[in-house]
Every structure is written in structure tokens, then in C-alpha cells.
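Trainee: Fold the following and give me the result.
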Amino acid sequence: MNKRWGIWFSAPVLAATLVACGDSGDESTEGANGESFVIGATQILEHPSLDAAYDGFQDAIEEAGLDVDYTFQSAQGDQNNTSTIANNFVSDGVDLIFANSTPSAISALQATQDIPIVFTSVTDPVGAGLVEGFDQPGENITGVSDLHPEAIDMTIQFIDEHFADSTVGLIYNTGESNSVVQVDAIKEAASGTSLSTVERTVATSADVQSATASLAEEADVIYLVTDNTVISALETIVGISNEQGIALVASDPDSLEKGAFAAYGTDFYTLGYQTGEKAVAILTGEQTPSEIPVESPAEINLVINREAAEAQGIEWKDEWDLAADAYESTK
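Mentor: Next up is the predicted model:
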């Protein structure tokens, strides 16, 4: 596997609204025992982070030499659609479900106790009721969380060091449990620092523009959590941040491609690859889901977008050069 980022820090209905395709378009190779498999891939919507996770998942499967056909369905941002997708996969008798987001994973588990499920892009799998603990996966479910245990603390430290005495703006959908968990953790991490926080909530991606414009009246920095509703409208947030001179800090490096300034987070391609490795173990019969612990991201990385820094009126610091070079090397 080739990691996409250069510097790493190791740390101790519906039919009309669904996008579906019978095959991913990737060439598959025949497995050693001649078996072929069908994987149902479900995600809440299509945006760079989730798409990168799906790419990584498929690459892990391909590199293992399995013969796999994919059925991909996006819920197009509507959590109600995730149930229909999961139920369709169960009816079709897929061999495994790849659930790429918290709503997708919850619906998959509600739909089946028999078909193996591997999830990723899930911030709090325990709080979401997917598993009892990281070392206690379910009978038919396991996966990879997208939140490194130290990512939020390190991001808050970065903001406090370089944007001291700032008001940090948070925008999120309260209907996404993963977002609520992150926002609560951010507020706890910010206590005792020079930072204060202010929040705006949204229900749909259509709300993001007005919420961000309102947030910009109070915030010096915007810190984006991995909220699917908000990230789907990332271009809007970038535009307002650039116009108002607000530093835009993200939770995933993929957001830098759209114009975020910095991210101290997880490479979603790598998350997907980790998840794909678990799927290989299950499909080949090497392990059952109940034998595979849930994992956190193996590593986190800091990347910085020079162009975004300039667009947002951020004074450049020489100590950011390595993180900027790391980002440039991925383009």
C-alpha cells in the first residue's frame, strides 16, 4: 500500500434518489480458491473523504487478489435512504456490506444479523450502538473508526498556539451523532486554553451557507468536524472563509483539496484500506467479524495548504513548511 501523505505522526424511494451501479468499474482478479463475492457498498453521500475511503477499501480487496463485484449505493444525504439500501443488500444476498459512514452502518446492522458488515468513517462506534467496545465487535460487525484518540486535542493545541485568543466556530448537523461527539470533545479540549467556541447547527446542506455566514460574524477560526452534511457543502464554507479572512481548519486532509487551510487528521484512503483488510480476512474465512477488534486510525498527519493560507489572509510561518510540502507532494 502506498500512503498518500508525506509526513506521518504516530500517536500512543428512493430508487430515483439512490445512485447505484452493479460494478465499481475496477478489474477484479480471481481468488486463489476460485470463489467470487458480491460486496454491497453503502455511504450516506458522495464527498472527497468518503470517496477516498471507498477507494482505499477497493484497493485492499484488489491487492488481496479476490474476485469481487461491487454494488454501490449512495443515500444522497438522506438518512432515511440508508435503511432502504441496507434492506436491498440483504434481499440481494450480498456476501458482505461495506458501510461508509455512521448512518450507513447503523442501518446495515438494523437490517441484518447474518451478513458480515465492515464499517469506516464512523467517529464513535460504541456511542452509535454498533459495538459494545473496540475489543468487543459484534457477531457480524467490525470496522475502523475515523477519529484518532489524539486528533482533536492536537488540533486544538495547533489553533491555540497559532491563533491564540480566537473564537473557534463550529458548524454541524445535530442529527449526526458522530458530529455531536466531536463537538463535545472540541469544547472540552478548548477549556483551559485561550480559545472560546461558538456554534451553528444545520439540518441539510442547503442550510450551510446561511449558517456559515452567521458564524463568520463571530468566529476567527472555523474548525470543521467530519460532518457529512456540512462537508458536502465545503465549497460554500471555503468561499465565505476566504471572503471574510477566517482560517478554515478541517478534520480530514481531503478537505484541503477544496480549500481548507490545515488538517490534523486522518487520511480516509488509509482508513478504507484498513477496513478492506478486515473484509479480506472475513471473506477468505480467516476470521469472523467477532474475532476482529475495531481499530482507530493507525496514524494521523498534519498537512497545510499554502494557497488557502494566502486566500484566508493567514500570515505564513516557516515552521509550517514541512506540513505544506507534505500536502504539495500529494497533488
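Trainee: only C-alpha atoms for contact and neighbour calcs from this point on.
Mentor: Will do.
Trainee: could you say which helix or strand contains the residue nearest the centre of the chain?
Mentor: In the chain, the C-alpha nearest the mean C-alpha coordinate belongs to residue 121, at 4.0 Å (CA atoms, centre = their mean). According to DSSP states H and E, residue 121 maps onto strand 117-122.
Trainee: one more, for comparison:
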Amino acid sequence: MKKSLLVKGMVAVVASTLIMSSAFAAEMKRIAISTIVEVPALLDTKNGIIEGLAERGYIVGKNLEVDYQNANGKMDTQLAIAKKFIGNRPDVLVPITTPTSQAMIAGNKDIPVVFATVTDPIKAKLISRYIKPGANVTGVSDAAPIVNQLELFKKIVPGLKKIGFIYNPGLDNALATLGWMQEEGAKMGIEVIESPAPTTNEVLIATKKLVGKVDAIYVPNDTTVISAIAAIIKIGQDTDTPIFTGETGHVESGAIGSVGIDYLGVGKIAGHMVADVLDGKNPGDIDAVIAYKVLTEFKVVLNKAAAEKMGVTLSDEVLSMATEVFE
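Mentor: Coordinates of the predicted model:
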């Protein structure tokens, strides 16, 4: 009798444990995050995604499992990561950057996708429209506030008439930014001089080609070009050519300045979208957004020492506009 009760008790404990384990497994959500390369803006985006999810009650280690992988700038690695992630079938795929998003969507038919830090998702063929994009994809564009940037650059370099633009012509986000800069620059009397660099090894040559032909050089959020930002800045210092960037994170590294969005904020917006999907919403019913139209403030970041090394003095008026100044 006692043995029978003991056995029943053990069975009950095991059954209870299995039920609890099953309940825990059912509650645990899985997302997969990847980026083509790790630079400050993209790491901020990733951290913002995690923070945004936490604000909605999805906590890593508690009810959320995150698989994060970085392709280290290699597209073949990115494609392999995409294949692995799709095979693992997480609840949501969260690609950061345009090439990463394209890789995740290319081989995926039904897993929900929330992209982040993609300059022009329509040009990149990730979505066909921002409002209720349909299918299984939505996300956040990090299109640069080009008008605000050009206005700042003109204040720093009053005689700005020609600005160099280094980019990888194979990247949709770079082409989109080039188009916007040409359009807005024309309205301000600024000519954009292109200098393509299909690979990181060609960035140095592309930069040198612009020296003496332009009043300043602009480095967009182009992962190919950004990988060589230190070399670009060195050329700017050696030739007194002002270097500006599309992303504020590179100002501390030696660019003169930029107007940018808060990439932690971009990530948080995406994180809330991911939470919506985990809550059961169809990503195609969630409006994709352009971050600078949603975020209330821009960051104006300047580097006084960098400006001096490139033969530029930042006026008191310009410095008063800054939210952050590196001395």
C-alpha cells in the first residue's frame, strides 16, 4: 500500500514537472537577430531591439531566447547565417541592415520578419509600401535626415558648393541616399560628386579621387565605405578636406560632424514591432516606419579637434546647435 502510494506520488511529481516544463517551453519565445557587420550604430540598433522587447515584457532569459550572429562584413557568411536561422524557425527573424534583410527574406516564405536600420526598404524590395506592407515583413527605415545634414554642413563650410559622395554602387541603401542627397543638394545649390567604391579595398582610391575637386566629402551609412572610415579621415586631415558622415557614431572617430537619429531609438521601435508579432499580430498589418519621422529629436554631434585637423574652425553658432561636442 505504501509502495503504491509512493509510486503514485512519484508519477504525480514527474507529471507535474513535465507540465511545468511544457508550459515554460510554450511561454518561451525565440527570435533571431543578425547584422552584416558590427559598427556603433548597428550595435545600438541591436541593443535597442532588446530594450524595446523588455519594455513590452519580453525579457531575455525569462520568456525570450535570442540568437544573435554577426557576418563580419562577409556576404557569404551572411547567407549561411540566414539559411541557418530560417532552418531553426524562430518566432521572428530580425535582420539589421539592407543586405542582411535581403538575405533573410530571399529564402523565407512564412517566418515573420521585422527589419531594422534599412535605408530604403522599398528600393531594396523588402516591402512595396509602408502602410500595411502585407506578406510577412515590416520594419524600420533609418533614412538619414539629409536636409538637416546639408544645412549643418553649409554652416560649417560656408562656401560649400561641391560635396563628394563615396559609396558602393552595389548597395541599395547607398544608392537611395545618393539620390536623396542629389535631390536635396540641388535645391541648396550643392552639387554631389560621386566616387564609387565597390569594395573596401577601393575606398582609399575613391576618396583620393575627390581631393581637390570638392569642398567636403560625405560618408553615407554604407557598410563597405564605413569599414574604411579611419583611412578616409586620415586623407581629410592630410589634405584639409572636411569629412562629414551620415551617422553620428563616426564623429567621435574623427569626422567633423553629422546630424543623425538615435539608433538605440531605431532599435526600440523595431523591438516594439517584434513584440507586436510575438503577441500574435501579422507583420503585414503593422505599418513600416521611417525613424526620423517618428523620433522627436535629432542628434547634432561635432568634433572640434577633428575640424581643426581638417582646416576648419567651428563657429559659436554651429557649436550652440550641438547636442554633443568632442573636444
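Trainee: What lines up with the residue nearest to the centre of the first structure in the second structure?
Mentor: In the second structure, the residue matched to residue 121 of the first structure (TM-score structural alignment) is residue 117.
Trainee: can I assume that match is in contact with residue 100?
Mentor: No - in this structure, residue 117 of the second structure is not within contact of residue 100 by CA atoms under 8 Å, at 10.2 Å.
Trainee: How is residue 61 of the first structure assigned, secondary-structure-wise?
Mentor: helix (DSSP: H, G, I helix; E, B strand; the rest coil).
Trainee: do the same with residue 129 of the second structure
Mentor: Under the three-state scheme (three-state DSSP), residue 129 of the second structure adopts coil.
Trainee: Aligned counterpart of it in the first structure, please.
Mentor: By TM-score structural alignment, residue 129 of the second structure lines up with residue 133.
Trainee: Would you check how far apart its match and residue 143 of the first structure are?
Mentor: As for residue 133 of the first structure, its distance to residue 143 of the first structure is 11 Å (criterion: CA to CA, to the nearest Å).
Trainee: Out of these two, name the residue with the larger neighbour count.
Mentor: With neighbours defined as other CA atoms under 10 Å, residue 133 of the first structure and residue 143 compare such that residue 143 has more, 34 against 14.
Trainee: what are the ranges of the strands in the stretch 201-327 of the second structure?
Mentor: 216-219, 243-245, 257-260, 289-290, 299-303, 324-326 (DSSP state E, counting those that start in this stretch).
Trainee: Dump the ones you listed to a markdown table, plus mean neighbour count.
Mentor: Output for the strands of the stretch 201-327 of the second structure, formatted as a markdown table (neighbours: other CA atoms under 10 Å):
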| stretch | mean neighbour count |
| --- | --- |
| strand 216-219 | 24 |
| strand 243-245 | 27 |
| strand 257-260 | 28 |
| strand 289-290 | 20 |
| strand 299-303 | 23 |
| strand 324-326 | 17 |
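Trainee: who touches the nearest residue to residue 107 of the first structure once chain neighbours are set aside in this structure?
Mentor: Nearest residue to residue 107 of the first structure in three dimensions, chain neighbours excluded: residue 83, at 5.0 Å (CA to CA, 6 or more residues apart in numbering). The contact partners of residue 83 of the first structure, taken as CA atoms under 8 Å, 6 or more residues apart in numbering, are 104, 107-108, 111.
Trainee: Tell me the counterpart of residue 83 of the first structure in the second structure.
Mentor: Checking TM-score structural alignment: residue 83 of the first structure goes with residue 79.
Trainee: Tell me the secondary structure at its match.
Mentor: Residue 79 of the second structure is classified as helix under three-state DSSP.
Trainee: Likewise for residue 37 of the first structure?
Mentor: For residue 37 of the first structure, the secondary structure call by three-state DSSP comes out as strand.
Trainee: Now do the same for it: its match in the second structure.
Mentor: Under the alignment (TM-score structural alignment), residue 37 of the first structure pairs with residue 29 in the second structure.
Trainee: how about the helix or strand containing residue 46 of the second structure, which residues of the first structure does it hit?
Mentor: Assigned by DSSP H and E, residue 46 of the second structure belongs to helix 40-55. Across the first structure, the stretch matching helix 40-55 of the second structure (TM-score structural alignment) is residues 48-63.
Trainee: which residues touch that stretch?
Mentor: Contact with stretch 48-63 of the first structure is made by 1, 28-29, 43, 68, 100-101, 120-121, 252, 254-255, 268-277, 279-280, as judged by CA under 8 Å, 6+ apart.
Trainee: how much does that stretch stray from the second structure?
Mentor: When the second structure is overlaid, stretch 48-63 of the first structure sits 1.5 Å from its aligned residues on average, using mean CA distance after the TM-score superposition for the first structure.
Trainee: circling back to that earlier point, looking at the strands of the stretch 201-327 of the second structure, which is closest to residue 69 of the second structure?
Mentor: Comparing these by their distance to residue 69 of the second structure (CA to CA), the top pick is strand 289-290, with 24.6 Å.
Trainee: so residue 247 of the second structure makes contact with residue 255?
Mentor: No - the pair residue 247 of the second structure and residue 255 fails to qualify as a contact (CA under 8 Å) at a distance of 10.0 Å.
Trainee: quick one, which of the two is more surrounded?
Mentor: Under the criterion of other CA under 10 Å, the comparison of residue 247 of the second structure against residue 255 puts residue 255 first, with 33 against 27.
Trainee: picking up where we left off before, from residue 95 of the second structure, how far off is the match of residue 83 of the first structure?
Mentor: In terms of CA to CA, residue 79 of the second structure sits 12 Å off from residue 95 of the second structure.
Trainee: Check the contact lists of the two and give me the overlap.
Mentor: Residues touching both residue 79 of the second structure and residue 95 (CA under 8 Å, 6+ apart): residue 104.
Trainee: All the helices of the first structure, residue numbers only.
Mentor: 14-17, 48-63, 79-92, 102-111, 151-162, 177-190, 208-216, 228-231, 234-244, 268-283, 306-311, 321-328 (DSSP state H).
Trainee: I'd like to check which residues are in contact with the residue mapped onto residue 223 of the second structure from the first structure.
Mentor: Superposed on the first structure with TM-score structural alignment, residue 223 of the second structure falls opposite residue 228. By CA under 8 Å, 6+ apart, the contact set of residue 228 of the first structure is 44-45, 77.
Trainee: With residue 214 of the second structure instead?
Mentor: 161-164, 193.
Trainee: Keep only those residues that stay in contact in the first structure.
Mentor: Compared against the first structure with both residues aligned by TM-score structural alignment, their matches' CA atoms under 8 Å, the contacts of residue 214 of the second structure retain 161-164, 193.
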